[in-house]
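# my questions are about this predicted structure, shown below with the sequence.
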Amino acid sequence: MMNFVVKTIANAGALAVAIWLVGDITLTGDSTGRKILTLILVALLFGLVNFVVKPVVKLLTLPLFILTLGLITLIVNALMLLLTSWLADVFDLNFHVEGFWTAVLGGLIISVVSWALNVALPDKD
């Protein structure tokens, strides 16, 4: 359970950094508390997308992973971020990613920051 909380906090922090650095990734809300709640919900949604959808996509694109020596991961991460943005709109969360190249940059930032936070945060079950 603790590992789940740590991963969610890392995802929320990584999403917050991407929102801060990339102008076309937006999180809107009435108040700071509402924005934080939305960010946590989007982090949970992003984690769910990465848990359920990403392994299937990686399996289906396995030849591309081999051919590109793993660089297709940037595209897969961008697609997962775009899917999260679409699902956030479906669930009426105020999170939006504008365009594919914005998603590529956001996915890269989220991957790096999430990795760094997962290294820094404790990893106990």
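Thanks, I have it.
# CA only for contacts and neighbour counts going forward, please
Fine.
# hmm, Val112 and Leu15 touching each other?
No - with contact defined as Cα atoms under 8 Å, Leu15 does not count as touching Val112 (10.9 Å).
# neighbour count winner among the two?
A count of neighbours by other Cα atoms under 10 Å puts Leu15 above the other of Leu15 and Val112, at 27 against 13.
# presented hereafter is structure B, for comparison with structure A:
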Amino acid sequence: MKLLLKWLLSAVALLCVAYIYSGVEVHSFTSALIAAAVIGLLNTIVRPVLIVLTLPVTLVTLGLFLFVINALMFWAAGSLLGNGFQVHGFGAALLGSLIYSVLSMLIESAVSSLLLQK
């Protein structure tokens, strides 16, 4: 139940990112659901490998390179999905991933506190 709720709210967060920032386009709620699933899969499978491979750069930049990795995951999702979810360039991916990360933290906090009340 928690996973389904987080997935739906992540799709809503993607719609919010597209509404707030014009560099990210989401054409429908279905596209947002698919994009949220793809971003989740990329963050689960590819992101840890990239973090390990870029550990020296991440240490030198005091962790700021993680923003680049997040942007690459966001941009890759846009490239994989094509017309339903589009990210217009690396700068758009960076800003879109920052907004999406903030919204995801809020979602995680809300879902955790909601489930703790039960």
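Structure's in. What do you need? What you are looking at is a predicted structure, and each value in this text was computed from that prediction instead of being measured.
# overlap in contacts of Leu15 and Val112 of structure 1?
Residues touching both Leu15 of structure 1 and Val112 (Cα atoms under 8 Å, 6 or more residues apart in numbering): none.
# and the helices in structure 2?
Using DSSP state H, the helices of structure 2 run over 2-20, 29-53, 55-60, 65-81, 90-117.
# please identify the most buried of those helices.
Counting by mean count of other Cα atoms under 10 Å, helix 65-81 has the highest mean neighbour count of the helices of structure 2, with a mean of 20.
# which bit of structure 1 covers that one?
Aligned by TM-score structural alignment, helix 65-81 of structure 2 falls on residues 72-88 of structure 1.
# average gap between that stretch and structure 2?
Stretch 72-88 of structure 1, aligned to structure 2 and superposed, deviates on average by 0.7 Å (mean Cα distance after the TM-score superposition for structure 1).
# contacts for that stretch, please.
Under the criterion Cα under 8 Å, 6+ apart, residues 42, 45-46, 49-50, 53-54, 57-58, 64-65, 94-97, 100, 103-108 lie in contact with stretch 72-88 of structure 1.
# stretch 51-61 of structure 1 now?
Applying Cα under 8 Å, 6+ apart, the external contacts of stretch 51-61 of structure 1 come out as Phe65, Val76, Met80.
# show me what contacts Arg42 of structure 1?
Not quite, residue 42 of structure 1 is Val, not Arg. Neighbour list for Val42 of structure 1: Ala12, Thr84, Ala88, Leu93, Phe95 [criterion: Cα under 8 Å, 6+ apart].
# which of those residues does structure 2 keep?
Mapping the contacts of Val42 of structure 1 onto structure 2 (both residues aligned by TM-score structural alignment, their matches' Cα atoms under 8 Å) leaves Ala12, Thr84, Ala88, Phe95 still in contact.
# tell me how far Asp24 of structure 1 lies from Thr38 of structure 1.
Per Cα to Cα, to the nearest Å, Asp24 of structure 1 is found 17 Å from Thr38 of structure 1.
# corresponding residue for Phe51 of structure 1 in structure 2?
By TM-score structural alignment, Phe51 of structure 1 lines up with Thr44.
# again with Val112 of structure 1
Match for Val112 of structure 1 (TM-score structural alignment): Val102.
# and that match, how far from Gln117 of structure 2?
From Val102 of structure 2 over to Gln117 of structure 2 (counting by Cα to Cα), the distance is 23 Å.
# and Ile25 of structure 1, what pairs with it in structure 2?
In structure 2, Ile25 of structure 1 lands on Val24 (TM-score structural alignment).
# what's the burial count for that match?
What Val24 of structure 2 shows, counting by other Cα under 10 Å, is a neighbour count of 25.
# and it, what does it touch?
Here Val24 of structure 2 is in contact with Val17, Ala18, Phe85, Gln86, Val87, His88, Ala92, Ala93, Gly96 (Cα under 8 Å, 6+ apart).
# with that, I have no additional questions.
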